[in-house]
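S.K.: predicted coordinates and the sequence they were generated for:
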Amino acid sequence: MDANTAPSQIEILNLLKLVRPWTMTGSSKVRIGNDYDGGYVLPAQVLHCDAIVSVGVGPDVSFDLVLAERGAKVLQYDHTVEGLPQQHPNFIFHKRGWGARTEGDFLSFDDIFAHLQALKPKRAMLKFDIEGGEYEVLEAIKPEHLAFFDVVACEFHGFEKLHDRRFYEGAKRAFEKLSAQHVPVHLHANNALGVVLVQGIPIPLLLEVAYLRHDLDHFPSFSHDPIPGPFDRPNIPGRVDLCINPF
């Protein structure tokens, strides 16, 4: 494929299909964290996780705090903040970000995974919101490291660049890698930004996706639940949530 050729409409639709949520036959969903930005809707298996890798702390640790209160150790990474807005004995904060390699302010996932393994967890969850850096780091992560996590929650950025072939291919590789061992089970559009039109397709600029490892449930079909669903809340209070039922 010519690197200068923009992705076609069918390619964009096939890409979005990779994050379309599936039904779960044996699992329910829970909302963890506050009622706006910083809260996540996840499969309930997360409540059994004893270790959390939380990348991109920012000013809100409400999600981390709920799981720490349940006894989970929470490894937190963020090079953009000086410290945590709230402390907990189960928080382990690193003033480093997640990068494709260890250098400067960033740690590779090999190093983050070593921190996790030192805790000897039985079940783990990965959460990351790294403002557009997700595609590069997912390119570098080892599939066996990703497969270790029961639940993965992340935010994807930059969909206004989907007309660019290079960005499209990087996003496609990221979605495919996440889908190799995990199944998307919840999708929500962050209403902090609006939508962009790419090849005639309206796409939210920010998408939050929750995944469950495929061996932890059965996934018979795509979900037809409304988006937003009953557990979702607008990230920015006072603004209407974005409806993406066509997904």
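M.R.: Ah, there it is. Numbers count the residues shown, from 1 in each chain.
S.K.: CA atoms for contacts and neighbours, from now on please.
M.R.: Fine.
S.K.: scan the chain for its longest helix.
M.R.: For the chain, the helix reaching the highest residue count under DSSP state H is reported as helix 165-181.
S.K.: who does that one touch, helix- and strand-wise?
M.R.: helix 134-140, helix 143-146 (3 or more Cα pairs under 8 Å, 6 or more residues apart in numbering; DSSP states H and E).
S.K.: what's the most buried one of the ones you listed?
M.R.: helix 134-140 (a mean of 18; mean count of other Cα atoms under 10 Å).
S.K.: can you list the residues that contact that one?
M.R.: With contacts defined as Cα atoms under 8 Å, 6 or more residues apart in numbering, helix 134-140 is touched by 98, 99, 100, 109, 156, 170, 171, 173, 174, 177.
S.K.: gap between the second one and residue 123?
M.R.: For residue 99, the distance to residue 123 (Cα to Cα, to the nearest Å) stands at 24 Å.
S.K.: so those two - more neighbours on which side?
M.R.: Neighbour tally, residue 99 and residue 123, criterion other Cα atoms under 10 Å: the higher count belongs to residue 99, 21 against 18.
S.K.: my read: the more buried one touches residue 110, true?
M.R.: No: with contact defined as Cα atoms under 8 Å, residue 99 does not count as touching residue 110 (10.2 Å).
S.K.: count of residues packed around residue 113?
M.R.: If you count neighbours by other Cα under 10 Å, residue 113 ends up with 14.
S.K.: adding another structure so you can compare the two:
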Amino acid sequence: SPDQMRAFATALHPRRTDLVRIGPADDGGYLLPDVLEGIEACFSPGVGTCSDFELACAERGMQVFLADATVDGPAVDHPAFHFIPKFIGGYDDDTTISLDTWVEACWPGTGDLLLQMDIEGAEYASLLAASPALLRRFRVMVVEFHLLGQLAADPFFAIAASLFAKLLADHDIVHIHPNNFCTIIDVAGVPTPQVMEFTFVRRDHLDDLGWATQFPHPLDIDNDPSRPLALPEVWFHG
């Protein structure tokens, strides 16, 4: 319903904090809170053709774990890169691995991690299956959420609402960037970019400056410069 959809968007309003841009000055770069010092490893499911974000993490001293069954490896090599040719999902089999199994195999323990996920819709099953203990290890998460134009459909709305509630148990959203390779869809009266990048920070590392009210952020860059797309006002605290 329109009321449910509006409440969903309101619950995701970002908090304001100091952000830095990591990665390239176009598609593939992300805005993160300036709290990366001391993060031990970056887990990056979904590799694609650009590994500049992961390279920037490696140059900050992180070990970087990459997974993608659709490519042979990352776009560039680095001694800190560790790649597996698998899909990330909600279970383990010959082609797919869950976040918990992957992290436990690569970087067990309690050290803080960074998650950067762009897996074309598999984020819902992957993150719903992830244990709360694992999610708490991620000091920062940047997740590209797909299929948001379908939010009005049952049972997807309930699944997405459940996932965001789970992610917000220990984290706050500090940035939303609509990916303008896609368009805006009217979902129960709420203008909704079909793909949006959400940045989360674990609450113990949030320097909370109130609501974020400036979108796009000065460091935001359109994924496709030929057609700028602003975050609709319903998605932030105007």
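M.R.: Right, received. Where do you want to start? In this text, all values refer to a predicted model and were calculated from it rather than measured experimentally.
S.K.: circling back: report the mean deviation for the longest helix of structure 1 after fitting onto structure 2.
M.R.: Comparison of helix 165-181 of structure 1 with structure 2 after fitting gives an average deviation of 0.6 Å (mean Cα distance after the TM-score superposition for structure 1).
S.K.: where does that helix end up in structure 2?
M.R.: The alignment of helix 165-181 of structure 1 onto structure 2 (TM-score structural alignment) spans residues 154-170.
S.K.: and the matching stretch, what's buried?
M.R.: 157, 160, 161, 163, 164, 166, 167, 168, 170 (16 or more other Cα atoms under 10 Å).
S.K.: could you do stretch 32-45 of structure 1 as well?
M.R.: Buried, per 16+ other Cα under 10 Å, within stretch 32-45 of structure 1: 32-35, 37-45.
S.K.: quick one: map residue 242 of structure 1 onto structure 2.
M.R.: Checking TM-score structural alignment: residue 242 of structure 1 goes with residue 230.
S.K.: burial of its match, as a residue count?
M.R.: Going by other Cα under 10 Å, the residues that sit close to residue 230 of structure 2 add up to 16.
S.K.: which one is the aligned residue in structure 2 for residue 151 of structure 1 nearest to, not counting chain neighbours?
M.R.: Matched by TM-score structural alignment, residue 151 of structure 1 corresponds to residue 140 in structure 2. The shortest distance from residue 140 of structure 2 to any non-neighbouring residue, by Cα to Cα, 6 or more residues apart in numbering, is to residue 201 (4.5 Å).
S.K.: is the one you found located within a strand, as I assumed?
M.R.: Yes: when DSSP: H, G, I helix; E, B strand; the rest coil is applied, residue 201 of structure 2 is found to be in a strand.
S.K.: can you pull the contacts of it?
M.R.: Applying Cα under 8 Å, 6+ apart, the residues near residue 201 of structure 2 are 33, 139, 140, 141, 171, 172, 173, 174.
S.K.: roughly how far apart are the first one and residue 45 of structure 2?
M.R.: If I follow you right, that is residue 33 of structure 2. The value you get for residue 33 of structure 2 to residue 45 of structure 2, if Cα to Cα is used, is 20 Å.
S.K.: and of the helices and strands packed on helix 165-181 of structure 1, who's closest to residue 73 of structure 1?
M.R.: Nearest to residue 73 of structure 1 among these is helix 143-146; the distance by Cα to Cα comes to 18.0 Å.
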